[in-house]
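>>> Requesting a structural model of the entry that follows:
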Amino acid sequence: MSSGLLLYTSPTPNGHKVSVFLEELKAAYGTQYDVEKIDISKNTQKEPWFIKLNPNGRIPVLVDRNRNNFNVFESAAILLYLQQHYDKENKFAFDRDADPDNYSEMLQWIFFAHGGVGPMQGQAHHFHRYAPEDIPYGKKRYTDETKRLYGVLEIRLQDRDYLAGPGRGVYSLADLNVVPWIRYHKNATIETLDEWPRLKDWFTRVVGRPQFQAGINVP
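Down below sits the predicted model:
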């Protein structure tokens, strides 16, 4: 029997964001989901049937069969959608009405990653691994910017365990939205995280969660 949620995805940082969160929801609430792997090496995500789901032709895409097959694209938007509809106890976020400041703080770090770490590190990956010609400027530009953004996270994590929330912070979407990108730091020729010890501790803490490990093995 199929579940209400269907995830179209591929083993990329953006795909792993969503599969990790779905594994968190499964552990917390018993939320079930189905997965269809998209072979991006064959440009399956550019086929007409997929473009109907996401005109941008990118994974991941979530189809919620519990809600009239409503579909959501963009990884951070999918996280926020799932939290709104399936995290009723706010185990992975903050109540936007009762706790608006911490909710806003979480959003700030989600958008920091979505507009910064992901695009910049993604470009670093491209110039180092996939560009058809060697372009030293592109390599340096995007690797340096990725390192700068890691430095921002290092500053934030001073005396904190997680990016958002009171005190030392609370594990939330803010964390799981960016850690899947940092997991691929070597693709940007950042061989270790030793330059950022607080970030490294936080990274180790998040990836050590059983749900994280389950999520990065989907599909």
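>>> hey, let's count contacts and neighbours off CA atoms from now on
Noted.
>>> Residue 86: neighbour count?
Counted with other C-alpha atoms under 10 Å, the neighbours of residue 86 add up to 15.
>>> and this one, so I can compare the two:
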Amino acid sequence: MTDHTYTPPKVWQPSENGGQFANINRPTAGARFERELPQGEHAFQLYSLATPNGVKATVMFEELLEAGYADAEYDAWLINISESDQFSSGFTALNPNGKIPALLDRSGEREVRVFESGAILLHLAEKFGAFLPTDHTRAEVLSWLFWQVGSAPFIGGGFGHFYAYAPEKYRYPIDRYAMETKRLFDVADQRLAEGRYLGGDDYTIADIAAAPWMIPFTEGTIYNEAKNFLAIDEYENVARWAKEIAARPAFKRGRLVNKSWGEESEQLRERHSPADFAGKL
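Down below sits the predicted model:
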């Protein structure tokens, strides 16, 4: 076994360590170049990419439209993180954290910026009065929403990075984050043994938040052989829930928006009207 022993220096300094996303990673924030963001005709302007966090926002918009909220029409603009689009002056003005998704809400008297996927879901749920209960179950839904928000870094930046993207394979971090990812699936599986959805009897923003992360594991479409490596099939209640949500028309549409890879029929780099889905589904 290769000796990967590392003694941290007294003061850390960044190094060129390779990896799939090494070219965009820096220990500083802020704009790296000047570029304004495009804007369309709708009240809501979304800037995103079809990663699990980005899919949360597009699914939410599509679910609102599916439910009859015509005022939820939106323009979705592609932010290609591999090309550092997220570090433009326009994007960092909308999201100082430089991460997708980010939303400009022009529906009120003044423009409002919303960044972080969980905040976007909560903002839209409250604005439209949808997918978030107002009775005693509200706290349960919000608890599961923030459970997902808090757990995503362990799955993505933790397990996903060290298992699929790191330039070298280290057993300790892979074991550490594999254990945590399986624990999180077990949390969800036990919860879904109690009811149809994470928040209770109704489909809510808790499910919209969790599904884009968990469904790809059940399908085997994320992080190479992660489905087999983590024995995802053993989480039968998650599988039942994932299959149901993946079949929703709005979820199918939301997964395509701001997707710029794969088969042409499975991607939609920008979305400006329902007509953009023609021939895609």
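>>> For the two chains, what TM-score is obtained?
Here the TM-score for the pair of chains, by TM-score structural alignment, normalised by the length of structure 1, is 0.90; 208 aligned residues with a C-alpha RMSD of 1.4 Å.
>>> So which residues of the stretch 101-250 of structure 2 form strands?
Here the stretch 101-250 of structure 2 has its strands, by DSSP state E, counting those that start in this stretch, at 102-105, 112-115.
>>> Please identify the deepest-packed of those.
Comparing the strands of the stretch 101-250 of structure 2 by mean neighbour count (mean count of other C-alpha atoms under 10 Å), strand 102-105 comes out on top with a mean of 23.
>>> Would you tell me which helix is longest in structure 1?
The single longest helix within structure 1, with elements called by DSSP state H, is helix 136-156.
>>> picking up where we left off before, between the strands of the stretch 101-250 of structure 2, which one is nearest to residue 220 of structure 2?
Smallest distance to residue 220 of structure 2 across these (C-alpha to C-alpha): 27.6 Å, for strand 102-105.
>>> Would you check the span in structure 1 matched by the closest one?
Counting by TM-score structural alignment, strand 102-105 of structure 2 lines up with residues 61-64 of structure 1.
>>> Burial check on residue 244 of structure 2, number of neighbours?
Using other C-alpha under 10 Å, residue 244 of structure 2 has 11 neighbouring residues.
>>> Show me what it lines up with in structure 1.
Alignment note: residue 244 of structure 2 maps to residue 205 in structure 1; criterion TM-score structural alignment.
>>> Next: residue 59 of structure 2.
Aligned by TM-score structural alignment, residue 59 of structure 2 pairs with residue 20 of structure 1.
>>> now swap in residue 46 of structure 2 and tell me
Using TM-score structural alignment, residue 46 of structure 2 lines up with residue 7 in structure 1.
>>> Likewise for residue 187 of structure 2?
So, by TM-score structural alignment, residue 187 of structure 2 is matched to residue 152.
>>> how about the helices of the stretch 101-250 of structure 2, start to end?
For the stretch 101-250 of structure 2, helices defined by DSSP state H, counting those that start in this stretch occupy the ranges 117-128, 138-153, 171-192, 205-219, 226-229, 236-246, 249-256.
>>> In JSON lines: these, plus distance to residue 81 of structure 2.
Supplementary listing: the helices of the stretch 101-250 of structure 2 in JSON lines, determined by distance: least, C-alpha to C-alpha, whole Å:
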{"stretch": "helix 117-128", "distance to residue 81 of structure 2": "16"}
{"stretch": "helix 138-153", "distance to residue 81 of structure 2": "17"}
{"stretch": "helix 171-192", "distance to residue 81 of structure 2": "24"}
{"stretch": "helix 205-219", "distance to residue 81 of structure 2": "18"}
{"stretch": "helix 226-229", "distance to residue 81 of structure 2": "23"}
{"stretch": "helix 236-246", "distance to residue 81 of structure 2": "25"}
{"stretch": "helix 249-256", "distance to residue 81 of structure 2": "17"}
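>>> Touching, the match of residue 59 of structure 2 and residue 217? I think so.
No: here residue 20 of structure 1 does not reach residue 217: they are 9.0 Å apart, not a contact under C-alpha atoms under 8 Å.
>>> So if I had to pick from the two, which one is more boxed in?
residue 20 (26 against 11).
>>> can I assume residue 100 of structure 2 sits in a helix?
No: assignment of residue 100 of structure 2 by DSSP: H, G, I helix; E, B strand; the rest coil gives coil, placing it outside any helix.
>>> residue contacts, whatever residue of structure 1 lines up with residue 142 of structure 2?
Superposed on structure 1 with TM-score structural alignment, residue 142 of structure 2 falls opposite residue 107. Residue 107 of structure 1 sits next to residue 174 when contact means C-alpha atoms under 8 Å, 6 or more residues apart in numbering.
>>> what's the helix or strand for residue 17 of structure 1?
Assigned by DSSP states H and E, residue 17 of structure 1 belongs to helix 13-29.
>>> And that helix, what does it pack against?
helix 75-86, helix 173-176, helix 179-182, helix 210-215 (3 or more C-alpha pairs under 8 Å, 6 or more residues apart in numbering; DSSP states H and E).
>>> Need the nearest residue in space to the residue sitting nearest the centre point of structure 2, chain neighbours excluded.
Of all residues in structure 2, the one closest to the mean position by C-alpha atoms, centre = their mean is residue 53, 1.1 Å from it. Leaving out its chain neighbours, the residue that sits closest to residue 53 of structure 2 by C-alpha to C-alpha, 6 or more residues apart in numbering is residue 117, at 6.0 Å.
>>> Quickly note the distance from the aligned partner of the one you found in structure 1 to residue 123 of structure 1.
If you follow residue 117 of structure 2 across to structure 1 using TM-score structural alignment, you land on residue 75. Shown here: residue 75 of structure 1 relative to residue 123 of structure 1, a distance of 17 Å by C-alpha to C-alpha, to the nearest Å.
>>> which element is the alignment partner in structure 1 of residue 75 of structure 2 on?
Aligned counterpart of residue 75 of structure 2 in structure 1: residue 34 (TM-score structural alignment). Using DSSP H and E, residue 34 of structure 1 maps to strand 33-37.
>>> what residue of structure 2 takes the place of residue 48 of structure 1?
Structural alignment places residue 48 of structure 1 opposite residue 89 in structure 2 (criterion: TM-score structural alignment).
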